[in-house]
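A.B. asks: kindly return the folded structure for what I paste below:
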Amino acid sequence: MPETVAKIAVDNAAFYFDKPFSYKIPPALREEVAPGARVTVPFGRGNKRRSGLVLEFCQEEDTSRCKEIASVYDRELCENEELFKLVFYLRETTFCTYYDAAKAILPAGVGITIKEYFLLREELLPPALTPRQQSAVEALRARRGRLLCADLLAAAGWKPDARELRELLECGALERDYQNRRRYGGDQITWAKAIPFTGKLTPKQKAVYDWLCTREEGATLKELLYQTGVGRTVVDNLKKKGALALFEQESYREVFDVAGREDPGGVVLTPAQAAVYDPLSAAMAKRAYGCSLLYGVTGSGKTLVFIKLIENALRLGKQAILLVPEIALTPQVITRFKTLFGERVAVLHSGLSVGERASEYRRIKEGKADIVIGTRSAVFAPLRNIGIIILDEEQEGSYHSDSSPKYHARDVARFRAKYHAAQLVLASATPSVLTFSAAKRGEIALYQLPERYSGNALPQVELVDMKAELASGNTFEISRPLARQIQLAVGAGHQVILLINRRGYNTTAVCSSCGAVARCKHCDIPLTYHRQNGRLVCHYCGYSVELTGRCDNCGDSHLRLLGAGTQKVEDQLELLFPEARILRMDTDTTVSKDSHRAFLQAFAGGEYDILVGTQMVAKGLDFPNVTLVGVLGIDHVLGGQSYRSFERCFSLVTQVVGRGGRGAQSGRAVIQTFDPQNRVLGLASRQDYDAFFAEEMQARKYLLYPPFCDLCLIGLTGAKRERCIEAGRALMEILQRLAQGNYRGVPLRLMGPTPFLVERVSDKYRYKIIVKCKNNRTFRALLREAIAALAQQVSLRDVAVGVDFHPDNEI
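C.D. replies: This is a model prediction of the structure:
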């Protein structure tokens, strides 16, 4: 008789090996196992416990070789058909595994850690034991007969497949046991505190101990590692010696609370805003899917349109998602919406603790929140009746995930909007060329807000030639024209925003004698000097080393620090304007929880005169008292190696210039550049997007870049450079063979294999193949077949293959 089995995809599977495996359903679990459930199963020869996702049920005649499901630990996707379908969509379109797709959809912290133990059965021990077996038994006896698998292997000096271990398992003297620990719930932060200690310490341990002694209340482990530049092992050894204590502290708190309430009905739209709102609200009422672009200049009042559209969705009994590209933008947006809609607003972004995310997720799932605001991952919020999804600043690259699954929030939002017959609104003052071209072709609706809501003119823009500044002897990062404008603005009681899109103090350390650049020993990238901790830091893998002033290559002491980041600009501002109150915002200063909110509230409250930061200060922020904006170091964005470099530069300059003059006072902007005649900067300073778009389209058509084709990056990662190149060449041959065979007629242009812009990261080499193609089912089938064929070459399986259809930074 046929038996019902569950088809399950397991965790940690390579893409080529990601397929459903058949498992029996134990009678005790029949009520719990369903498509979408996450389970634990024995897998492989050693029956090691793995997490898995139930994909479907099917009937099989012979189930004699099928293993049984061990446990069910999660049913979140069983309860939401749409999100379960999204698993298959993500796997099909992003080339991730089933399980990785499920992990992306569910909030961080929802899941389990599987602990594997060995149990000792004394009565079944054989009479004679080898020395290593005896060591294992003694280790088990010391822990009352139960020991973690890794600890037992270490005690006996065994590998996981050791013959002596198999013998004890086969005779029953050892027995495997598993414990599932849920990672769901409150958030814990690890703290360290010094303990009086007079014993002997290594130099690194003493440096850590001395620093920690200066902190009476202790410090978070994350801060301790950053400030001292050591690894976790040093801290653990200090704990073993009794020099410090590590403890967990609960950090759960209310996600976001605001004082006071307003009636959303009090928001009044201008005629131009109403011309956008009316057709979109009418389409929402008809329950018809639609996608549109809201293209409005900076300060045109797009947020007011969002408020009225979301209010309309609630009136129709529907729900809404509002996405913003940066965590830094969420405090102002959330404050506004919480003031208007109160507890109906939920917040989802990576800055929340695990407990907070769990709490917000439950509120959304239980229908206690109808509006979800957040960054990229909020697009997966478990709403069941969506009426509208809004992507603000839709052109931003942060909507694309760099880790598997490599999805774009715009694509997921489109999938969900179609499922719910909802409206998808893409909004920006500088839309992506891809989106604006779709609107121009009539594929999506186009709505425009060409004037500022306040009626104020856009800021006057001045381009400063930094070559002339250097020639006149000014070696500061702040030009004299900008310094004069800062003095005038601060003197008048106004505020200033300065953008420099590099963090750290100096960007490179170069030897004057041999010309060698201080580089990360794990990545092919220069180290950046951070004055805050006195170290050279890798912004890719986190490796850091103390700045000694001596060259590692030749030993000379003539090490020069070049370039500038936010820390150096902050220092120079303090020298130039000693009376000014200066606030720096970058990923180094916003490490602690709620720091974005605290900083922005302080700036909005007038506690600071000058805000200097990376691109997190460039977009979406609304400070009426800001009358001056300065842009520093824009040339490295303009000269980037991506085909979108001009687009990014135009967007960044336009956005940051638009932060000024939003209140009663008119605004000014100063852009510092070594190329003041540059066409892109000129267009950005005038905020002439239409002219920029026309020129960019001509260039992309000539060079064959999106929107005139689709791009696919196939990444090859491995420990050996030669093996990556070999795998790349083999895959190129396979792709060419398939394109000339069963997939004849599929348009392809292949380039590679070539190294990534940063060839080595965390001791892994990275190569790429670029494919200009038409991203459709046929091409994806070709690519899937090619990757499977490459996996048949066993000698190349140590090279990981990944696919990215939004490789903006590498082309």
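A.B. asks: please count neighbours and contacts with C-alpha atoms only from this point.
C.D. replies: Fine.
A.B. asks: output the longest helix belonging to this structure.
C.D. replies: In the chain, assigned by DSSP state H, the helix with the most residues is helix 721-740.
A.B. asks: contacts for that helix?
C.D. replies: Surrounding helix 721-740, the residues in contact under the criterion Cα atoms under 8 Å, 6 or more residues apart in numbering are 716-718, 744-746, 748, 750, 752-754, 765-769, 782-783, 786-787, 789-790, 796, 799.
A.B. asks: tell me where the stretch 101-250 of the chain has helices.
C.D. replies: 131-142, 149-156, 163-170, 203-213, 221-228, 232-241 (DSSP state H, counting those that start in this stretch).
A.B. asks: what comes up buried for the longest helix of the chain?
C.D. replies: Buried residues in helix 721-740, defined by neighbour count with 16 or more other Cα atoms under 10 Å: 721, 723-725, 727-728, 730-732, 734-736, 738-739.
A.B. asks: out of the contacts of helix 721-740, list just those in helices.
C.D. replies: Using DSSP H, those in helices are Leu782, Leu783, Ala786, Ile787, Ala789, Leu790.
A.B. asks: which residues touch the last one?
C.D. replies: Remark: with contacts taken as Cα under 8 Å, 6+ apart, Leu790 is in contact with Ala727, Ala730, Leu731, Ile734, Leu796.
A.B. asks: chain neighbours aside, what residue packs nearest to the residue nearest to the spatial centre of the chain?
C.D. replies: Among the residues of the chain, the one closest to the centroid is Ser401, at 5.8 Å (Cα atoms, centre = their mean). Spatially, and ignoring its direct neighbours in sequence, Ser401 is nearest to Tyr407 (5.5 Å; Cα to Cα, 6 or more residues apart in numbering).
A.B. asks: another for comparison:
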Amino acid sequence: MNRVRCLILNAALGPLDYRVPDGMEVEPGSVVACPLGPRTVIGIVWEAKRLPGTDVPAEKLRPLREVLPVPGLPAPLRRLIEWTADYYCASLASVARMALSSGGALKGPATMTEYRLSGGLPERMTPQRQAAIEALEGEQANIRELSGMAGVSEGVLRGLVNQGVLEPVEVDCDRPYDHADPDFAQPALSPQQRDVADRFIDAVSARKFAPFLLDGVTGSGKTETYFEPVAEALRLGRQVLVLLPEIALTEAFLARFEARFGAAPVLWHSSLKSTERRRAWRAVAGGSAQVVVGARSALFLPFARLGLIVVDEAHEVSFKQDDGVRYNARDVAVMRAHFEAAPVILASATPALESLQMAESGVYTRVELPSRFGGAQMPVIGTIDLTEEKPGAGQWLAPRLVAGIEERLARGEQSLLFLNRRGYAPLTLCRNCGYRFQCPNCSAWLVEHRFSKRLACHHCGHETAPPATCPDCGEPDCMVACGPGVERIADEVAERLPEARVFVATSDTLNSPGRAAEFIAMVEAGAIDVIVGTQLVTKGFHFPELTLVGVVDADLGLEGGDLRAGERTYQQVAQVAGRAGRGSKPGEVLIQTRHPEAAVIAALAAGDRDAFYDAETEGRRLAGAPPFGRWAAIIVSSEDDTEARMAANRIGDTRPQVEDCMILGPAPAPLSLLRGRYRYRLLINARRSVQLQDIIRSWLGAVHHPPGVRVAVDIDPYSFV
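C.D. replies: Here you go, the predicted model:
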């Protein structure tokens, strides 16, 4: 092979051909350094017949500069990159970039210097030095990362290094991870769990593609059940990938994993330090990483011997990426298992309608765990009609729910209040003139956060201090909070039950695995009486003393006309209800609603999941909506509203006329301004027989736009804002 075609990690360039210098050995998947003008860029050698390109005369080809010292991307991963780019109408380069997500990993073996506290004290103690020493107890990292942990400047830390308070430690960047032992602690499974686990073990041993839907009620022991095929994969020398929807869930999962296997798994998520990402990437590529637990991006790691994929809480919306390559990790996980010839387990107590339909049609094998482990009973569910049992003025909790919390306090048990709304209040306005505090970058209200004393946009991250006077009329002390967020509910609990120890659990307070671990320890130690939380607490946590769950506003998720609003509300409430009564004590769930007759609320109260799913399925079938039809969205945006609108109109004017395919729009997006960009949307609804991606590529490829316009395609959209 004296010439190769390389996939350059630049979507605008496309594949390029290069000459292979004498003595250099490359093969498909090799990661190489390529000349591009005066620069050197990273490329991946690809099978030429699978990539478009032009056969440039050999004498015009520039030579590759080097093969980087990492294993090449395996063929199954290359096929996954091709499939993902094709299905989600993305460029090959943008998908391939996710597989090379650690630049440091491409540099070969290395050591680095990290720092840790030596136990000494500085000659002169300052408030900043004191804060740094307290914050860095037990930590080890480079100066930049320690600076972020301690909240002080790098100069402060370098001063501590000079005085011997921080000592250097030479670290092998690629030191091996502790070895997981598949026989470390054999669990006592119920007969039902053993039957399911044995089916999974047989699939791992067969080394064939086998998609499973593990449908088990909350508390049925799904994790323990899928740990057994994990153990079998380890015995066979195969690697395992476990996907979790939230970083905050990893600490609870890690404790269970380590108790079963005697060592922690390899982690992969956005909060890892760059050195940790490098170490993990190289261990995965080299085959020494046995089990990887990660967020959706872990799907594109270059596993050497992948033998099993598990997607826990597979129904979760957070598995769908809403920017960049807009892929659904649940579906991509199934395709990765297909290309790797390995089983994949989608585990959930409330499976997505699409997954249930795949099981119904025989594509997935459905295995069920219909009862809780160890004799624990499902909680009793009741509704509180807020039109009849009204909270007091300025209050949001009905008397019956407050009485239930009081009973638990008296018995030394714990309660959980669920409201999927961060902050103190979703809207803040001026009581004098009615001015509403809005984000300058988005068409969204600023949310008041009293804990941090900020007004914040939950879409773009813009924050500002609450002003002393109204920006419009100048009235002082005029701000009025409208509606409840979790902080407001926590305040109400503290006011009505002053003896209760309350904790607000959201992505603001549990924004790292360490903080999540502290929260879990406090709950398990009985140091918290009432948890007030968002969707973060609806899954993954097991608290035996938690016996009451109150859903503050079950109607909240039904607003906005989302295609999946009913299904999503059912999943969230059913999941949070599953936190109650997981130990030996019976649990109770109280759902506050103004619409107890709504199908989703009635199904939850009756505990009749099948009736809800049957009705939802029939509604989707009649509407030609997923899983019976196809949806796709085209989002046009620009920093100039006129430019965005004209570009969207050009796309709309050239829409193809295709049988069994309806194209709606363009229209301003519900969130018409996001992060400073004006947005317009088109929505496509088609039968499953329509070659939707081919139509979209051909249609959009013929329309040209100014440089400031972005056009994004979202196949199988979950967000309609």
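A.B. asks: in structure 1, what range does the longest strand that structure 2 contains match?
C.D. replies: Longest strand of structure 2, by residue count under DSSP state E: strand 661-674. On structure 1, the counterpart of strand 661-674 of structure 2 by TM-score structural alignment is residues 748-761.
A.B. asks: residues in contact with the matching stretch?
C.D. replies: 522-525, 540-541, 725, 728-729, 732, 739, 765-774, 810.
A.B. asks: how much does it stray from structure 2?
C.D. replies: With mean Cα distance after the TM-score superposition for structure 1, stretch 748-761 of structure 1 departs from structure 2 by a mean of 1.4 Å once superposed.
A.B. asks: which parts of that stretch are buried?
C.D. replies: Of the residues in stretch 748-761 of structure 1, those buried (16+ other Cα under 10 Å) are Leu748, Pro753, Thr754, Pro755, Phe756, Leu757, Glu759, Arg760, Val761.
A.B. asks: could you pull out the strands in the stretch 351-500 of structure 1 for me?
C.D. replies: Applying DSSP state E, counting those that start in this stretch to the stretch 351-500 of structure 1 gives strands spanning 371-374, 386-392, 423-428, 445-449, 460-465, 495-500.
A.B. asks: got those as JSON lines, with mean neighbour count columns?
C.D. replies: Listed next are those as JSON lines, based on neighbours: other Cα atoms under 10 Å:
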{"stretch": "strand 371-374", "mean neighbour count": "26"}
{"stretch": "strand 386-392", "mean neighbour count": "27"}
{"stretch": "strand 423-428", "mean neighbour count": "26"}
{"stretch": "strand 445-449", "mean neighbour count": "19"}
{"stretch": "strand 460-465", "mean neighbour count": "18"}
{"stretch": "strand 495-500", "mean neighbour count": "26"}
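A.B. asks: quick one: the longest strand of structure 2 to chain centroid distance?
C.D. replies: 25 Å (Cα atoms, centre = their mean, to the nearest Å).
A.B. asks: kindly report the same for stretch 247-265 of structure 1.
C.D. replies: The chain centroid and the centroid of stretch 247-265 of structure 1 are separated by 24 Å under Cα atoms, centre = their mean.
A.B. asks: just to revisit the earlier point, tell me which of the strands of the stretch 351-500 of structure 1 lies nearest to Ala275 of structure 1.
C.D. replies: Counting by Cα to Cα, Ala275 of structure 1 lies closest to strand 445-449 out of these; the figure is 8.2 Å.
A.B. asks: mean deviation of that closest one from structure 2?
C.D. replies: Strand 445-449 of structure 1 sits 1.6 Å off on average (mean Cα distance after the TM-score superposition for structure 1).
A.B. asks: nearest to Val657 of structure 1 among the buried residues of stretch 748-761 of structure 1?
C.D. replies: Leu757 (29.8 Å).
A.B. asks: quick one: what helix or strand has Leu80 of structure 2 in it?
C.D. replies: If you go by DSSP states H and E, Leu80 of structure 2 is part of helix 75-87.
A.B. asks: once aligned to structure 2, how far is stretch 710-717 of structure 1 on average?
C.D. replies: Counting by mean Cα distance after the TM-score superposition for structure 1, stretch 710-717 of structure 1 comes out at 1.4 Å.
A.B. asks: so where is that stretch in structure 2?
C.D. replies: So stretch 710-717 of structure 1 sits over residues 630-637 in structure 2, by TM-score structural alignment.
A.B. asks: distance from the matching stretch to the middle of the chain?
C.D. replies: Taking the mean of its C-alpha atoms, stretch 630-637 of structure 2 sits 21 Å from the chain's own mean (Cα atoms, centre = their mean).
A.B. asks: so who does Phe612 of structure 2 touch?
C.D. replies: Ala599, Val600, Ala603.
A.B. asks: helix/strand/coil for the aligned residue in structure 1 for it?
C.D. replies: In structure 1, the residue matched to Phe612 of structure 2 (TM-score structural alignment) is Phe692. Following DSSP: H, G, I helix; E, B strand; the rest coil, we place Phe692 of structure 1 in the helix state.
A.B. asks: now Phe692 of structure 1: how far from Gln395 of structure 1?
C.D. replies: To Gln395 of structure 1, Phe692 of structure 1 is 15 Å away according to Cα to Cα, to the nearest Å.
A.B. asks: hmm, Ala500 of structure 2 is touching Arg408, no?
C.D. replies: No - counting by Cα atoms under 8 Å, Ala500 of structure 2 stays clear of Arg408, with 10.3 Å between them.
A.B. asks: returning to that earlier point: now distance to Thr778 of structure 1 too, for the strands of the stretch 351-500 of structure 1, in CSV please.
C.D. replies: Formatted as CSV, the strands of the stretch 351-500 of structure 1 follow (distance: least, Cα to Cα, whole Å):
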stretch, distance to Thr778 of structure 1
strand 371-374, 34
strand 386-392, 29
strand 423-428, 27
strand 445-449, 28
strand 460-465, 49
strand 495-500, 44
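A.B. asks: closest one to Ser512 of structure 1 among the ones you listed?
C.D. replies: Nearest to Ser512 of structure 1 among these is strand 495-500; the distance by Cα to Cα comes to 26.0 Å.
A.B. asks: following the closest one, which helix or strand shows up next?
C.D. replies: strand 508-511.
A.B. asks: what is that next one packed up against?
C.D. replies: strand 528-530, strand 559-562 (3 or more Cα pairs under 8 Å, 6 or more residues apart in numbering; DSSP states H and E).
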